[in-house]
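K.L.:
one predicted model, sequence on top.
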Amino acid sequence: MMPASPAAPAVSAATSPPAANTAPAKATSTTLDSAAIEKKFADLKSSPTGLTSADAKARLAHDGPNAIQAHEESRWKKLLGYFWGPIPWMIELAALISFLRQDWPDFIVISGLLLYNAAVGFWQDNKAANALAALKKGLALKASACRDGHWVPVDAATLVAGDVVTVAAGEIVPADLLLVSGKYLSVDQAALTGESLPVSKRIGDGAYSGSIARQGSMTGLVVATGNNTFFGRTAKLVASAGSKSHAEQAVLRIGDFLIILAAALAVVLIGAQLWRDLASGAGWHWSEAGAIAQFVLVLLVASVPVAMPAVMSVTMALGALALSRQKAIVSRLSAIEELAGVDILCSDKTGTLTQNKLTLQAPIPFGTTTADDLVTGAALATQKQSTDAIDIAVLKALPNTTVLDSYKPLDFVPFDPVNKKTVGIVQAANGQELRFAKGAPQVIAALCGMGEYASGPQHTDEATAFFGKVDELASHGTRALGVAKSADSGKTWTLLGLLALLDPPRPDAKQTIAEATKLGLSVKMVTGDDVAIGSEIAHQLGLGEHLRKASDIFTKNTDPNHIPLDTARAVEASDGFGRVFPEHKFEIVKALQELGHIVAMTGDGVNDAPALKQADCGVAVSGATDAARSAAALVLTAPGLSTIVNAITEARAIFERITSYVYYRIAMTIDIMFVVVLSYLVFGFQPLTAIMIVVLALLDDIPIMTIAYDNVRTAATPVRWNMHRIISFSSIMGLAALAQSFGLILLGIYWMHSPDLMQIIPLNPHHLQTMLFLQLAAGGHLLLFVVRTRTTLFRPPFPSLPLLLAVLGTQIVAVLLCAYGILVPALSWPLIGMVWAYVLVWMVVMDGVKLLYNAAMTRREKNSTALTRPIAQS
């Protein structure tokens, strides 16, 4: 025998033959012989007549139902989790103190923000649970099983290992089966394995639960049910997958930083109060506890960024609305900032990079055959009503569909996995009976007397050319289909030629990948098809062609939760992967994440769901299954990957807006905390009341939500949370803001001690409190304008109109509150004007501080790069 090249990919279909004899890895179980099948029956204590009802009932009680059973954390527990943690504790403590002191405005506002944060998080988290529900929909509901020697319909959930069932065209395979009898079954398992075409099964092969029978009918022995099936393992991966977003980690670290700072300042406050009481000789009195509690409350409200989760959620929600206009639906808000930092994009091939439609490439005729004759011959070996992908491609390639009308169909021999060909018997217009065959190249070669299959004379030159062309096509990942003709009832056959079939790339895929590369992304192809097919598509798309077989990297003993370092590095170095199964996709994402990469994974099938959920940003492409959409954080509603490039650009803009807010929020928190403590320690003066701080939080943060519309300069490379820069830059800006605020207090105290100034404009401590309140309200928003860009604030990009209007409206409200004494002591218009002049001068000073910091950081980064650059590059 002279088989086709091992590199030639397999194509098995309902009525059409495989293009070559290479079977996909793991796509079908290793075919068992009759002895192995008998042993399997014996191992399961079953027989070809199935189980008895009593035996089936006992096994069902022992093994459990044939259903996905994944134990996830209860939703109530998840809900309570949003009230547990450093930031929630501090907010709850602030609410408790305000409740005990009966400061109802403080209590209502703080509690409201806490509940809002929990509600938003819980609502988003609930979406993830839908992935498992969508997977369950893929299971068969009914099955035909042999019980007590009779075929009876049963619920698929009651099937047990050892049952004997039938599977026919149009049915969902109800459990993992070993096919034990029947002639032929074509199974579509693309949603499970990622293979682009149905797979032909025969006796001794396996069939996966959840796959769909397209044609034929066979009997199978149930070998696994429920969570033990291939489908069940995929579902368990979905239930266990998922990683905490970098935004959540960043918020926790920011919260920890502020909480530690607040705790230290609270200790200083309490210690100072105790020292003053003891040093004055008055001694400690419990009446002092209320005053200290009041100060601690003010400090807590000032230190805890109660609105930060809410503002970030709303900002990302507004960003999600913008992404929806780009045909990208966000199902998990944290996906926005994750997408902005993605540096590796793992892309499914079939239907994502390719059209998932086989097309006929240029026909390769042999002898005197023309290209049109070759296609017509293949079409005559095809049933017109066939829904098979190969048959559809052949019929579409006909130069003129009316050419078939001149032939009268007499008989048709459908494809089977043994003969690996289809034969059409027709009568030509002149009455001559003709036979046309299409099938696996080696089978057609045998019909024509070529190769080791041949029983007749060898046609050496033609055989060499024929198999050489088959090997060439296989090396490019192209499926080959042989076509032959017989005019003497099949006694002798004439080779017509070869048809090359390929699932072509999407028209926009190459440009999209080029744009993704410009954005700093490394694109890795992940496909269930053969490596040769993936390599050819990668070549056409301009991707790296170093694809590896997934099973060569991940062994059966690989623990997805503990990927070896060598394995992770092998994944990182590869351009893509072929022969990939769900556990492989999951492991690929985990391996890259363990090396510190932020990973996006695109997909459309059930097989993609675990990796989509585990990825930092799972992207379900247009037309994806319910399971894939539910597991993904981003769902594309437009075909192709071009949408994801737009989404990445938009996500980076949103990330810039969020980081601007974080800089501003931390700096303002530091400013307020320290000005409260320093004023009390130095002057024994409480500069702000608790209600002032709560109102400040509302005035500062609610209008800031319009930052989602701000004009920003997007980064050319992936961006991620740089906690060192965030904390250092925010702290420096916070200290500069503190100098501004404390400077105002010093000026106010000097003013109150100057008779001449007091005669011009009277000033008392209550006025000073209001002045500081207005300075923080106005200076805070001006600080946002400073930190929102790395360049000077007098250069573009300038703030957007919505942000400017929101800030303007807020400042009008703040001025009116101060002028008319609403919630704060009233302040005269001259003092209001003086405060505004003060903060405008300081805005320019703060801008200078920012530029000095950025210049210093730029020099430091350059020096660091120079030190770590290889000697050869120096």
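P.N.:
Received the coordinates, thanks.
K.L.:
from now on I want contacts and neighbour counts done on CA atoms only, so please keep to that.
P.N.:
Will do.
K.L.:
name the element the closest residue in space to S731 that isn't next to it in sequence belongs to?
P.N.:
Distance criterion CA to CA, 6 or more residues apart in numbering; nearest residue to S731, sequence neighbours excluded, is A667 at 5.9 Å. Taking DSSP states H and E as the definition, one finds A667 inside helix 642-683.
K.L.:
so what does that helix touch, helix or strand wise?
P.N.:
Applying 3 or more CA pairs under 8 Å, 6 or more residues apart in numbering; DSSP states H and E, one finds that helix 642-683 contacts helix 246-279, helix 287-303, helix 308-325, strand 328-330, helix 335-341, helix 509-518, helix 723-752, helix 765-787.
K.L.:
second structure follows, compare the two:
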Amino acid sequence: MTQKNKQLIETLSLPQDELFEAFETTSDGYTSEVALKKLEELGPNEIKPHKKKNPFVGFVNVLINPFNLVLMVVIAITFITDIILSTGEKDYLTISILSIIVIISTLISFIQDERSSAASEKLLNMVSNTTAALRDKEFIEIPIDDLVLGDIVNLSAGDIIPADLRVISAKDLFISQATLTGESQPVEKFVRFDEESIDGGESDYSNLCLMGTNVVSGTARAIVVRTGSNTYLGKMTHILKTTKRSTSFEHSISTISRLLMRLMIIMLPIIFVINGLLKHDFIGAFVFALTVAVGLTPEMLPVVLSSGLARGAINMAKHQTIVKSQSSISSFGEMDVLCTDKTGTITQDDIILERYMDVNGDDDMRVLRHAYLNSYFQSGLKNLIDLAIIERAKSYNMDDLINYYTIVDEIPFDFSRRRMSVILEDSNDKRQLITKGAVEEIMKLCKYIDRDGKVSLLDDETRKEAMDVYMQHNNDGLRMIAVAQKNDVPADHEFGVDDEYDLVLIGFIGFLDPPKESAKPTIESLNHHGVDVVVITGDSLGVAKKVCNKVGVDTEVTYIGKDIDEMDDDQLREAVKHCHLFAKISPDQKKRIVESFQNNGHTVGFLGDGINDALALKQADVGISVDTAVDIAKESADIILLKKDLNVLEQGILEGRKTIINMVKYLEMAVSGNFGNMISVIVASIFLPFLPLLPVHILVQNLLSDLAQTGIPFDNCDPKDLDKPRKLDSKSLTRFMMVFGPLSSIFDIMCFIVLWFVFDIRTPQQAIIFQTFWFTFGILSQALIIFVIRAKHPFSFKNRPSTVLVLVNALAIGITLLFVLTPLASTIELTILTRPHAIWVFGIVGLYLITTALIKKFVWTPLD
């Protein structure tokens, strides 16, 4: 429990005279002068908005990231080579494409950052403008901004709570906290602080009314104990304004970008110096080195990334899932822990009648009949409990029962009594009063008990035995209601609350919000796919445990909110390793639990729909809400479900994994290929008396290779690869680069050896033949190696490449062959490839593919 929370509980527990003394006030409130002085001293009761960032500064902050820096260096290099140093026609195409890529990716990130502040802005609009405060011994309407600590306010039905208040007097005060907790049932607030309410969050504290909630019924006086940014709502607003933590996917992309930058900084000076010294042309060497920089940069990464995420978003939309933040799709793929609430997600968010029992706990149709008559004949709006009773009674053909009774009168339900009664008359003119309602309220009115068909006095012993039956089933997760009746009903009488006395307790009915039929198989499927489902609920442990047992969530280890408060961060990190059910949990505790899972190395998704879920939604790697959630929850989430069901998440998880798998394919190919090309260029520069490729060759080769890679986001994935969470691991990628990069260099060097020793290509005059050969090999090998890298078993028919991938690679290869086998070769300073050269090119490419496939299958072991 935090220090501030302890102070709040002390404030709520103080006797009223000490409370007034602590706030330097009295039951008559402040005078206008004192209130004004306090307002000047403490400041207005407003949630202070953060100073809004200058949009330009925000845009620059998003622009400066590792990958954009790599691309900006490439843009600068391209500007030098293609425009400043160009002796012929200046080429603006490459620099334009690169600039557009940087601007579009930056704009997308900037727009998402700007949207993140919308949640906190909506919170600020939840509170009304004025409130009735006690000033100069009378209640007057004042702006809520003028409320100060210790002010006494008057509350009545329809009022919105203007600050955090402690109740000092109340009559049937019921508060709707739906905006905070998502629970539609009003909560009664009392003058006395109930120590048991500490087990829940601040919304459960028995005499605390939170800013932004509203009064459903009753009246009260309350004293202001927290204002402005110190209120529960204010703290929530402050946290929602913070930037969402970066995901591991984004972190890995940044790591890879920095790796590419380091490679460029280290290798390019080497290439420049070697070519300058050996070929005595430092200007040409400089241009060549800069061009190599362009060719070695995977500038298609933003395009491939955006294409993959967009494809995932489109596919998820088909499954009733709206993606607000595309980067969250990758987090879906990495997710291995899903924290979710219970109501409406695992359960049907509906009420069914589970048990109807006598006072001994045995099934008794008579109890159901009485409950049915009460629910059927009441004239008010039938709630979910009434409908559940009627439905169950009809299943036993009790419909005919109503033909034997007529209603004489009723005593309607209200929140203060928490019960309702009907007075019926049967065909023999016998009158009967039937009452059902909250167990505690009904027991107070009962003088007798019906046990085994015999009516006797309800003494202390039988009262305790009946309460034990009630508590046993209540702790087992049933929502219990008592049913009572009496036959001594007067004729020609105006019935009212005073007639609800000397009742006979006949039994209880128990209700349950049952699990969805899809919940258990979906949870099993999520577990099969490597996702642990953890239930975090504000509901009681008994109810939550019963539901979780039915759907297959492990309940061997459970914790409630009070347990979480007693743990430090290290203890909580250890606790979450073994627990799948947390009950009576507050919003702060939800956030701590999610953070503890993250600190243990998990990627966490959180599914919630109330303001009390906003902190956890913000903390989670992927926040998930539903279309029917409160606005703040939807604003804080990355993913919106059009249907509150775990089943619709499964497709999202698979789409996320497909996106990451295809991203890894691209990066493995691009990073290892680029590293290998750097090694090959250095080797070629040392031994060749001419440049192995001209700048134009590198740029065209790069363009065609990029074309081949655009199909990767649309590739198919091996179903086995989708069975576990996937992460973009920069360490594994670096390891892949160190193995397969040099491997590709070996076959580049094989090309050099064949050209040097077999075809005797050694002089500068023969450079164009060498360049044509290596140009062709470079594109063919990079295009075809995709089909080897994309799967562990590249030649298996079970995991075939997608049609899109095959087509774009065929197009890239076709254009390449068109350039090197026809007179078009001269347009890019190449010559026509001869048949012997072509045979050797295809032979080395084939050998490269087979070798890579064998190493990948039998030698290479991924870290994950």
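P.N.:
Arrived safely. Remember, predicted model here, so these are calculated numbers, not experimental data.
K.L.:
TM-score for these two?
P.N.:
The TM-score (TM-score structural alignment, normalised by the length of the second structure) is 0.84; 808 aligned residues with a CA RMSD of 3.6 Å.
K.L.:
hmm, back to that, need the counterpart of the residue nearest to S731 of the first structure in the second structure.
P.N.:
Using TM-score structural alignment as the criterion, A667 of the first structure maps onto S672 of the second structure.
K.L.:
just to revisit the earlier point, for the helices and strands packed on helix 642-683 of the first structure, which one sits closest to H546 of the first structure?
P.N.:
Nearest of these to H546 of the first structure, taken as CA to CA: helix 509-518 at 16.3 Å.
K.L.:
the closest one: average distance to aligned residues in the second structure?
P.N.:
Taking mean CA distance after the TM-score superposition for the first structure, the mean distance separating helix 509-518 of the first structure from the aligned residues in the second structure is 1.1 Å.
K.L.:
what's the angle from that helix to helix 642-683?
P.N.:
20 degrees (axes from the mean of the first three to the mean of the last three CA atoms, to 10 degrees).
K.L.:
so helix 509-518 of the first structure corresponds to what in the second structure?
P.N.:
By TM-score structural alignment, helix 509-518 of the first structure lines up with residues 519-528 in the second structure.
K.L.:
any residues touching that stretch, and which ones?
P.N.:
Applying CA atoms under 8 Å, 6 or more residues apart in numbering, the contact partners of stretch 519-528 of the second structure are 345-347, 532-533, 550-553, 645-647, 650, 723-724.
K.L.:
go again with 6 Å.
P.N.:
Stretch 519-528 of the second structure has contacts (CA atoms under 6 Å, 6 or more residues apart in numbering) with I346, V551, N647.
K.L.:
also stretch 259-270 of the second structure?
P.N.:
With CA under 6 Å, 6+ apart as the criterion, stretch 259-270 of the second structure contacts A289.
K.L.:
that one aligns to what range in the first structure?
P.N.:
Under TM-score structural alignment, the match for stretch 259-270 of the second structure is residues 257-268.
K.L.:
buried stuff in that stretch?
P.N.:
L258, I259, A262, L265, A266 (16 or more other CA atoms under 10 Å).
K.L.:
break down the stretch 1-150 of the second structure into its strands, ranges please.
P.N.:
130-135, 138-143 (DSSP state E, counting those that start in this stretch).
K.L.:
next SSE after the last one?
P.N.:
Right, the one you point to is strand 138-143 of the second structure. Assignment by DSSP H and E places the next element after strand 138-143 of the second structure at strand 152-156.
K.L.:
in the superposition, what's the average offset of that next one relative to the first structure?
P.N.:
Comparing strand 152-156 of the second structure with its match in the first structure after superposition yields a mean distance of 3.5 Å (mean CA distance after the TM-score superposition for the first structure).
K.L.:
which of the three states applies to the residue nearest to the spatial centre of the first structure?
P.N.:
The centre of the first structure sits closest to G618, judged by CA atoms, centre = their mean, with a distance of 1.0 Å. Three-state call for G618 of the first structure (DSSP: H, G, I helix; E, B strand; the rest coil): strand.
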